[in-house]
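Enquirer: next one to model:
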Amino acid sequence: MLNAARGSARWIAVIALTALVTVVPFAASESASAATSDACGARIAKPGGGLWSCSFVDDFAGTRLDTSRWVVGDSATGGFHMNSTCFKTGQNVAVGGGQLKLSVRRTAPFACQVPGGSVPAVGVGGGVSTYGKFAQAYGRFEARVKYPSHTGVGLHSNFWMNPQVRTYGAWPASGEIDVAEWFSGFTGRVYPSLHYTGRTTADSGRNCAVARPDMFHTYTLVWGPTTMQFLIDGALCFARSWTPTDMAAPKPFDKPFTAALTAGLGGGTNAPDARTPNLATTSVDYVKVWR
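Expert: From the prediction side, this is the model:
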């Protein structure tokens, strides 16, 4: 997540400024091939040749969350809390109508329980992760997401990825990948970012424009050993190679990462105000991963 709005966000054991970037169509080889299909649908051609193979898919076709694929974020057991948002199992995560619904509710101030103590909170969010269920290094990672319609400050949602094992140490040393991070107060932008030791402002695609993030859009990461490419609705909006200061690339992005989706309250310059809705929902149509 962007440092400016991270607040106290951490998902511990449960689950990252360039000049104007022109949005251009991604390579033609990314187009779908209808000749063959797998669990993710029509096979998609890799930029370097061959076809991607589906390794994970959930289109949320049932009436409840598939716990063989996902774990629900819970601050009391996992420690994850985001800005002034607490997460609780059984709250604000629902599946129905072919969608995953992640909601955040504003509340009166309360003590959010975390391992070893508590932190102050003014809302309860919804979050899911593939931690302990699925992790992969390199490949194509994609979600079709609709963010809330609120355009003032106060809300913060993300499609992001974290290491299954923090091989290189505590955040940010082991890395974090934000595929599509949305701040309600920053209208018309959805941000991809990399977090690692030695990160600079150039590691966030701050000019990835989305005219209507409150409509469904497809957010994609193509993760290779030397470069991350971030697409919105099939168009490349940001590409980045990383240069850690405490290790040699491709570290720390050479280990399996989990996928996560969260909906919570904002922090910093995006903190809630009187106009922030008491209830807001992020909708997810599907999550797919290929190798």
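Enquirer: alpha carbons only for contacts and neighbour counts from here, please
Expert: OK.
Enquirer: how much space separates residue 275 from residue 56?
Expert: 39 Å (Cα to Cα, to the nearest Å).
Enquirer: with residue 212 instead?
Expert: Residue 212 is 28 Å from residue 56, by Cα to Cα.
Enquirer: this one next, for a side-by-side:
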Amino acid sequence: MNTRSQQFHVWQRLAVLIWLFNGPAILAADPTPPGWSLTWNDEFDGKTIDPKKWDFDLGNGFYNYDANQWIHGWGNNELQYYTSDSRNAFLKNGQLHIRVLKESLHNCGYTSARMKTRTRDGRPLFNQTYGRFEFRAKLPTGQGIWPALWMLPQDEKYGPWAASGEIDVLEARGQEPNKILGTIHYGSRWPANAHSGGEYTFPDGGTIADFHTYAVEWEPGEIRWFVDDHQYATKKSWWSSSKTENGQGAKPKTAADLNPWPAPFNQPFYLVMNVAIGGNFLGNPDASTTFPAEMIVDYVRVYEKTDGYEPPPPREKSSLPF
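Expert: Coordinates of the predicted model:
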């Protein structure tokens, strides 16, 4: 266990002692992780989803203006249609529920929700460069169910995906409930994109169907992944290039083709939460998959490092794509 983890668990034990003398109301206020200060959060204590914090992606795809074509299935051949309907996303007992229903809508066989903090009515909601991004959630299981807690760039400064990056705090294949993945996507725009990260297997029969705290700590030149404050992966190398050939992303050939380190992870990112169904990553549901399928989020919290951030260390030569 690292020093920061030890400090956090000391705070947890102290909170329990406080609860013994003062009751559960005080325990509900979780301690701030040492070395971090809270900058944004949603505890989902209201009656409805806060429109000042969240907006929704809608539909089953997007228009790719570079290719001048509609990309169905969000580029992954996914089967769900995202809505803002209160049957697919709602608050109950101080928690957010994202619910997947097996129903037909606009030629899709399922409805779900994909929430984001990018903009609403043209105004930014929330984004941040660097920090600790923390979600406490229990996730749905079953063949073809794909829950994810992740981040995307507020502005695609370095070009379309994945040149401007993606940070996956967590994603899971519902048919593998004892395992999660933390991933970063980077490189050039598709198809010259790259990704790396790590995976975590829950010990002692634990699964994603239980509540766990998933977090990423993102600093200049380093990204770390945690489950229940256990650090299971670290990345210190990646690259970004805006180079194109014939209208598509191209692999850089020299250092001059690279964007300045630590691009693309030196720009503001916003939050995304969703449950997708089927597609290339995990396959489609089958007769064993149970619906409705539901992701429940207890809270989302974002922190800044109290003492600020050090400049990034030099780029590791092993991260170069040539």
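Enquirer: neighbour count winner among residue 275 and residue 56 of the first structure?
Expert: residue 56 (17 against 11; other Cα atoms under 10 Å).
Enquirer: which non-adjacent residue is nearest that one?
Expert: Closest residue to residue 56 of the first structure apart from its sequence neighbours, by Cα to Cα, 6 or more residues apart in numbering: residue 289 at 4.9 Å.
Enquirer: and residue 36 of the second structure, by the same measure?
Expert: With Cα to Cα, 6+ apart as the criterion, residue 36 of the second structure has its nearest non-adjacent residue at 4.5 Å, and that residue is residue 305.
Enquirer: tell me the spacing between that neighbour and residue 265 of the second structure.
Expert: In terms of Cα to Cα, residue 305 of the second structure sits 16 Å off from residue 265 of the second structure.
Enquirer: more crowded one of those two?
Expert: Neighbour totals were compared for residue 305 of the second structure and residue 265, and residue 265 leads with 27 against 19 (other Cα under 10 Å).
Enquirer: that one maps to what in the first structure?
Expert: Matched to the first structure by TM-score structural alignment, residue 265 of the second structure sits across from residue 253.
Enquirer: longest helix anywhere in the second structure?
Expert: Longest helix in the second structure, counting residues (DSSP state H): helix 3-22.
Enquirer: just how off-centre is that one within its chain?
Expert: On the basis of Cα atoms, centre = their mean, to the nearest Å, helix 3-22 of the second structure sits 27 Å off its chain's mean C-alpha point.
Enquirer: try stretch 163-177 of the first structure
Expert: With Cα atoms, centre = their mean as the basis, stretch 163-177 of the first structure stands 15 Å off its chain's centre.
Enquirer: what range in the second structure does that stretch sit on?
Expert: Against the second structure, the aligned range for stretch 163-177 of the first structure is residues 153-167 (TM-score structural alignment).
Enquirer: tell me which residues in that stretch are buried?
Expert: Judged by neighbour count (16 or more other Cα atoms under 10 Å), stretch 153-167 of the second structure contains these buried residues: 153-154, 156, 158-167.
Enquirer: isn't the residue nearest to residue 56 of the first structure right next to residue 140, touching?
Expert: Yes. Proximity of residue 289 of the first structure to residue 140 meets the contact threshold set by Cα atoms under 8 Å, at 5.6 Å.
Enquirer: what does the residue nearest to residue 56 of the first structure correspond to in the second structure?
Expert: Match for residue 289 of the first structure (TM-score structural alignment): residue 302.
Enquirer: again with residue 190 of the first structure
Expert: Under the alignment by TM-score structural alignment, residue 190 of the first structure pairs with residue 180 in the second structure.
Enquirer: count of residues packed around its match?
Expert: Residues near residue 180 of the second structure, counting by other Cα under 10 Å, number 22.
Enquirer: what separation do you get for the residue nearest to it when sequence neighbours are not counted and residue 302 of the second structure?
Expert: Nearest-residue entry for residue 180 of the second structure: residue 172, 4.9 Å, with adjacent residues in sequence omitted and distances by Cα to Cα, 6+ apart. Remark: distance between residue 172 of the second structure and residue 302 of the second structure (Cα to Cα) = 22 Å.
Enquirer: and residue 136 of the second structure, by the same measure?
Expert: Distance, residue 136 of the second structure to residue 302 of the second structure, using Cα to Cα: 12 Å.
Enquirer: which one's more surrounded, those two?
Expert: When neighbours are counted by other Cα under 10 Å, residue 302 comes out ahead of the other of residue 136 of the second structure and residue 302, with 23 against 18.
Enquirer: isn't the more buried one right next to residue 129, touching?
Expert: No. Applying Cα under 8 Å as the test, residue 302 of the second structure and residue 129 come out as separate, 10.8 Å apart.
Enquirer: please name the nearest non-neighbouring residue to the equivalent of residue 137 of the second structure over in the first structure.
Expert: Mapped onto the first structure by TM-score structural alignment, residue 137 of the second structure lines up with residue 145. Nearest residue to residue 145 of the first structure, sequence neighbours excluded (Cα to Cα, 6+ apart): residue 284, at 4.5 Å.
Enquirer: buried sites along stretch 93-108 of the second structure?
Expert: Going by neighbour count (16+ other Cα under 10 Å), the buried part of stretch 93-108 of the second structure is 95, 96, 97, 98, 99, 100, 101, 102, 108.
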